[in-house]
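J.: model this:
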Amino acid sequence: MAVAAKNIPAPDLVPVRRALLSVFDKTGLIDFAKALAAAGVELVSTGGTAKAIADAGLPVRDVSELTGFPEIMDGRVKTLHPGVHGALLGVRDDPEHSAAMRKYGIEPIDLVVSNLYPFEEVRRSGADYASIVENIDIGGPAMIRASAKNHAYVAIVTDPGDYASVLNALEMNIGSLSLDFRKKLAAKAFARTASYDAAISGWFAEALEIEHPTWRAFGGRLVEVMRYGENPHQSAGFYVNGDKRPGVATARQLQGKQLSYNNINDTDAAFELVGEFDPDLSAAVAIIKHANPCGVAEGDSLKAAYAKALACDPVSAFGGIIAVNRTLDAEAAEEIVKTFTEVIIAPGATDEAAVVASDAFFPFADGLLSAIAAGATAVIQPGGSMNDKDVIAAADEHGIAMVFTGIRHFRH
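T.: As a prediction, this is how the structure comes out:
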C-alpha cells in the first residue's frame, strides 16, 4: 500500500534534549555520555550500556521506564516497543502524530547511539552455527533504520568514530544538530545496516551451500581511500567484509605511498600464488605485473628464490608486485630494491630490511620520524625542502642512511 507524503518540511536545527544509547562496542562511550550529560542531555539506555553509564556516575534512565515493560528473553526484546519506536518515528510537526504521542505518553528521542552485535567478527572467528545466529542483531537495526528514516527529527550515530564530530556540531549549534548533518548520519546508518544484512545473507548462503541465491547482497567497511582506481582518472576505495580470509585485507602497510586499485589487485594475486608454497620446505618468491606472473621460483633463501624469479622476465618485473613466503631479510631486500617495485608483501620483515622511497621531499622531519618508527633504516627522497637541514639532522640522530636524488616527480 502506498503512503502519501504530507509534505511537512523538516526543521533545520533540532535541539538534542534526550538521547538513547544502546551499543555493543563501548569504545569512547563513557566520554561521549559525559559530554552529552554536561550539555544537559537526558540519557536513556539499555542493559549493559546503561550499567556502564551508571557505573561512571552519570544519571541514566533505563529504557523500561519509557516502555513500561521490562527487558525479556535474555535481552532479545527490549527496544522493540511503541514507546521506543513511536519516539523515533513520530513526525513532531504532524498534528496526528503529536496527538498520538501525547495520548500514549511517548517522549520524543532526539539522538540515538547504536552499534550492532558483532556478527561479522563472530562469523570470521569460526564460531559454531548457534553462536553465529545468536549474534544476529534485531532490535539494533530496527532502531537504527527507524531513526535514519525520521532524520527530519532524529540523529542516528552508528560509529564511535563519529562521536567527536557530533559533539563538535552540538557545540557549534548551541545544543542542536542541523538537517544536513542528520542526513549524513542517516546515510551512513542505512549503509551500515545494509552491509550488516549482506554479511548475514552471505553467511547463510555459504552455510547452507546455496551456490546461486535468488538475491545476493554485497557489503563492506571502508579500509582506505585508494590513490586511484584501475586508471589514474578513476577513484576507488578498499572495502572489507566479514569473510575469514587472510591476505591483503588483513595486512598492515608499514610504509610507502597510498595504494591504488591495481596495487591491491596485483598484491592479492601475488599473495595467493606464493601461498601455494610451504615456507617450512623452501623459500618462495612471486613477481606479478597486471595480475599475471612475471616469475615465480623456490630457493634455499629468499635472495636465491628472488634471483630465479627475476630471471624469468626481468623486463616485465619492473614496477611489479613481489610476494615472499618468509620473513623478508636484508639480503633479499638489497636485491629487490635494485629494481623498481610497487609493493612487497611478506609475513614479516627484519629491522635491517620496512626501507622508504618518496617521490616528494619531506617538508618537515615528522614524516621521516614516522618512517623510522615503522622500522625504516634507509631513505631515498628528492630533497629540496626549506627544512632539509632539520630532516638531515633527524636522520643523523637516529643513525639511518638517506639519499637525495635531486629530482622531484609527482604523479597526480
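J.: CA only for contacts and neighbour counts going forward, please
T.: Will do.
J.: Measure how buried G367 is and give me the count.
T.: 13 (other Cα atoms under 10 Å).
J.: what helices or strands is the helix or strand hosting it leaning on?
T.: Per DSSP states H and E, G367 falls inside helix 365-373. Judged by 3 or more Cα pairs under 8 Å, 6 or more residues apart in numbering; DSSP states H and E, helix 365-373 is in contact with helix 388-397.
J.: and the helix it packs on, how far from the chain's centre?
T.: 35 Å (Cα atoms, centre = their mean, to the nearest Å).
J.: Check stretch 313-323 too.
T.: Using Cα atoms, centre = their mean, the offset of stretch 313-323 from its chain centre is 31 Å.
J.: same check, this time on stretch 50-62
T.: Per Cα atoms, centre = their mean, the centroid offset for stretch 50-62 relative to its chain is 29 Å.
J.: Check stretch 27-38 too.
T.: 22 Å.
J.: So which residues of the stretch 151-300 of the chain form helices?
T.: Using DSSP state H, counting those that start in this stretch, the helices of the stretch 151-300 of the chain run over 163-172, 179-207, 261-274.
J.: Out of those helices, which is the most enclosed?
T.: For the helices of the stretch 151-300 of the chain, the largest average neighbour count (mean count of other Cα atoms under 10 Å) is found in helix 261-274, namely a mean of 22.
J.: neighbouring contacts of that one?
T.: Outside helix 261-274, the residues that touch it by Cα atoms under 8 Å, 6 or more residues apart in numbering are 226-230, 236-238, 247-248, 284-291, 293, 296, 321-325, 342-345.
J.: are any of these buried, and which?
T.: 226-229, 236-238, 247-248, 284-291, 293, 296, 321-325, 342-345 (16 or more other Cα atoms under 10 Å).
J.: Sort out for me which of the residues you listed are in strands.
T.: Among the buried ones among the contacts of helix 261-274, the members found in strands (DSSP state E) are 237-238, 284-289, 293, 296, 321-324, 342-345.
J.: structure for this one too, so we can compare:
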Amino acid sequence: MTKRALISVSNKEGILEFAKELVALDYEILSTGGTKKMLQDNNVPVTAVDEVTKFPEILDGRVKTLNPFIHGGLLGKFDEPSHQAQMNEHGIEPIEIVCVNLYPFVETISKPDVTWDDAIENIDIGGPTMLRSAAKNHQYVTVIVDSSDYAKVLAELKGQGATTLETRKRLAAKVFRHTAAYDSYISNYLTEEEFPENLTMTYELKQTLRYGENPHQKAAFYQKRLASDFSLAYATQLHGKELSYNNIQDGNAALQIVKEFDIPAAVAVKHMNPCGVGTGASIEEAFDKAYEADPTSIFGGIIALNREVDVATAEKLSGIFLEIIIAPSFTEEALAILTQKKNIRLMTINCAQQNQDKLKVVSVEGGLLVQEDDTFGLAEADVKVVTDREPTEEEWEALKLGWAVVKHVKSNAIVVTDAQMTLGVGAGQMNRVGSAKIALEQAGSKAKGAALASDAFFPMSDTVETAAAAGITAIIQPGGSIKDQDSIDKANEYGIAMVFTGVRHFKH
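T.: So this is what the prediction gives:
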C-alpha cells in the first residue's frame, strides 16, 4: 500500500526539505494551490488533491479538500475491518501524514488597512477541518501544524518506520490547541457584544519563568497577539537577567502609571505600588523627583521612564540597586554606563502605541472577573470645587498629579503630592484614615502646603482632620458619601480647598 502525506501550508518555512525527505521515504505527496506549485517548481513529485477527489476546486478555492476521498482517508481506522471494507468499496485510500497550517487570519486583521472582505476570505475552513479529522484519528495518523515538529517526525520515520503513538497524541493535542486559538481570534474579531455568552481568549507562551511569586511555585509568561506594543510582553530586553514573575507584575504596574503623563515622568514601583513618581522639564529632573519621593523604598525597585535615558540620568540610575529600568530608548553612552551592572534588566518599550485592552481580566477560583479598563481621567470628570476656597494654580497641579497616581495605588489609597512629585503613599489599608496616616507620615514636613488625593470618598471627616493637622491645603476625592457635608465643613474650618470628581478609582 502506498504511504501518503497531505501537505498544504501557508507558512512554507522548512516545508520543501520536509517534503523531499518524505519522498525519499517513499511517501506520495498530495497537495493543493500554492504549496503544490512550490513543490512542483522544486522538482518534488506531487499529486494534486483534485486528482484524488475526482472533483475540481470550486468557489474560488473555498471548496477543494472537503471531500470523502480526503476525510475518509483521514478518519478511517486502519485496523477496523468495517472501515477498511467501506474504504475499499468506495476507493478511498488512507492518508498517514497531514501537514497543514492555516490561512493567516491574525496577520491579515493586524494590517491597519484591512477590509472586512479580506478578513472573511482569510478564515480557513478546509485546513482546520483536515487538522481536526487527522487529530481525532491520531491513533493512526500523524498530524503536524508547526514546522518545529518536522525534525522530530522525520527522525522517528527514519529510525523506526513510523511515529510513536506518544508523538502522535502530543501532536494531536497541539492541533486542537492551534485550531481552538484560531477560532478564538475569529470569534473575537466578529463579536460585537461586550460580554458574550462565551468568552474565549488566546495567549501564546512567551517564556517559562524560573518560578512564580515564590520559589516553590511554577510559572510562565504568556503574551497576547494583537496587543499594544506598550507592554512588557512586547518590550525588548537589552541587558540583564531574565525577568521574574514579580518583575513582570511590578513592571506592568509601573507602565500603567507612567502612561498617565505626557510631560517627562519617572515612576518607581515596589510590590505593584508606586513608591515615587516625579515629573520635570527633563527626564533627569523627573527621576530626581521620583528618587527624592522615597529614597529608601526605591532600593530594589522597578523604574519606568517616558523619555530616552541620557548620560546624566544613567549615572544617577547606576548609583542605586534597581531590578529593571524601562524606557523608550537609551543613548549609547547611557547603555555603556548601565550595562556595567551585570544583572540589571534594561528594557525598551514603544511609548507611541498605548492602545489599551478594553477589558481587564482577573482570575478567581473557578472563574474570571471581567471589567472595562479604568481609563477615566480628570479631563472626563465632572470636577467641582465644594469648599469656600478654590485651589491655587499650584495646588491644581498637585491635585492633578495626585489624581493621576492614586488610581494606580491599591485601595484604600491616599497619595500626598506637590506639583511635581509624590510625597507620601498610603496603600492597601483596611480603613482610609489609616492610609492617610501612612502617606502623611512619609511626607513629613513636606505635607505642609501639599495636596492629598483619595481614590474613594471619605465616610467621615476624620481623614480631613488628619490631613489638616499635617498641613495639607488641598484635597481631591470622588465625593458621594452621605456624610460629604461633614468633610466639606471640616475642610472649610481649616481653609482647605476640596475638589470632588464624582469618580471612584478603587484598585484591588
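J.: TM-score for the pair, please.
T.: Once superposed, the chains reach a TM-score of 0.77 (TM-score structural alignment, normalised by the length of structure 1), with 340 aligned residues with a Cα RMSD of 2.2 Å.
J.: circling back to that earlier point, any idea of the angle the helix holding G367 of structure 1 forms with helix 388-397?
T.: 20 degrees (axes from the mean of the first three to the mean of the last three Cα atoms, to 10 degrees).
J.: buried set for helix 365-373 of structure 1?
T.: 365, 368-369, 371-372.
J.: Tabulate the residues you listed in a markdown table, adding columns for distance to I392 of structure 1.
T.: Below are those laid out as a markdown table (distance: Cα to Cα, whole Å):
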| residue | distance to I392 of structure 1 |
| --- | --- |
| A365 | 8 |
| L368 | 10 |
| L369 | 11 |
| A371 | 14 |
| I372 | 13 |
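J.: and stretch 59-68 of structure 2, which stretch of structure 1?
T.: Mapping stretch 59-68 of structure 2 onto structure 1 (TM-score structural alignment) gives residues 73-82.
J.: first vs last residue of the matching stretch, how far apart are they?
T.: 18 Å (Cα to Cα, to the nearest Å).
J.: got a list of contacts for it?
T.: Outside stretch 73-82 of structure 1, the residues touching it (Cα under 8 Å, 6+ apart) are 46-47, 63-64, 67, 70-72, 85, 138-139, 142-143.
J.: Reformat the residues you listed as CSV; add secondary structure, neighbour count and distance to K103 of structure 1.
T.: Below are the contacts of stretch 73-82 of structure 1 laid out as CSV (DSSP: H, G, I helix; E, B strand; the rest coil; neighbours: other Cα atoms under 10 Å; distance: Cα to Cα, whole Å):
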residue, secondary structure, neighbour count, distance to K103 of structure 1
T46, coil, 22, 24
G47, helix, 15, 28
V63, helix, 24, 19
S64, helix, 19, 18
T67, helix, 20, 14
P70, coil, 14, 21
E71, coil, 18, 24
I72, strand, 9, 26
H85, helix, 19, 15
I138, coil, 14, 28
G139, helix, 18, 25
A142, helix, 15, 24
M143, helix, 22, 22
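J.: Make JSON lines out of those and add distance to G220 of structure 1.
T.: Formatted as JSON lines, the contacts of stretch 73-82 of structure 1 follow (distance: Cα to Cα, whole Å):
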{"residue": "T46", "distance to G220 of structure 1": "28"}
{"residue": "G47", "distance to G220 of structure 1": "28"}
{"residue": "V63", "distance to G220 of structure 1": "31"}
{"residue": "S64", "distance to G220 of structure 1": "34"}
{"residue": "T67", "distance to G220 of structure 1": "34"}
{"residue": "P70", "distance to G220 of structure 1": "35"}
{"residue": "E71", "distance to G220 of structure 1": "32"}
{"residue": "I72", "distance to G220 of structure 1": "32"}
{"residue": "H85", "distance to G220 of structure 1": "27"}
{"residue": "I138", "distance to G220 of structure 1": "19"}
{"residue": "G139", "distance to G220 of structure 1": "21"}
{"residue": "A142", "distance to G220 of structure 1": "20"}
{"residue": "M143", "distance to G220 of structure 1": "21"}
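J.: Adding distance to G220 of structure 1, write the helices of the stretch 151-300 of structure 1 out as TSV.
T.: Putting those into TSV (distance: least, Cα to Cα, whole Å) gives the following:
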stretch	distance to G220 of structure 1
helix 163-172	21
helix 179-207	6
helix 261-274	16
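J.: quick one, which of the ones you listed is nearest to P213 of structure 1?
T.: Of all these, helix 179-207 sits nearest to P213 of structure 1, with 6.8 Å by Cα to Cα.
J.: can you give me how far that closest one is from the chain middle?
T.: 13 Å.
J.: do stretch 163-171 of structure 1 as well
T.: 20 Å.
J.: What residues in structure 2 pair up with it?
T.: Counting by TM-score structural alignment, stretch 163-171 of structure 1 corresponds to 150-158 in structure 2.
J.: got the contact list for the matching stretch?
T.: 18, 21-22, 25, 144, 162-164.
J.: Report the buried members of those residues.
T.: Counted by 16+ other Cα under 10 Å, the contacts of stretch 150-158 of structure 2 give 18, 22, 144, 163-164 as buried.
J.: Can you lay out those as CSV showing distance to S82 of structure 2?
T.: Below are these laid out as CSV (distance: Cα to Cα, whole Å):
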residue, distance to S82 of structure 2
F18, 33
L22, 29
I144, 27
T163, 25
T164, 25
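J.: which one among those residues gets closest to R432 of structure 2?
T.: I144 (57.4 Å).
J.: what's the distance between that closest one and I438 of structure 2?
T.: Counting by Cα to Cα, the gap from I144 of structure 2 to I438 of structure 2 is 58 Å.
J.: got it, and Q40 of structure 2?
T.: 74 Å.
J.: Ok, I92 of structure 2 next?
T.: Applying Cα to Cα to I92 of structure 2 and I438 of structure 2 gives a distance of 77 Å.
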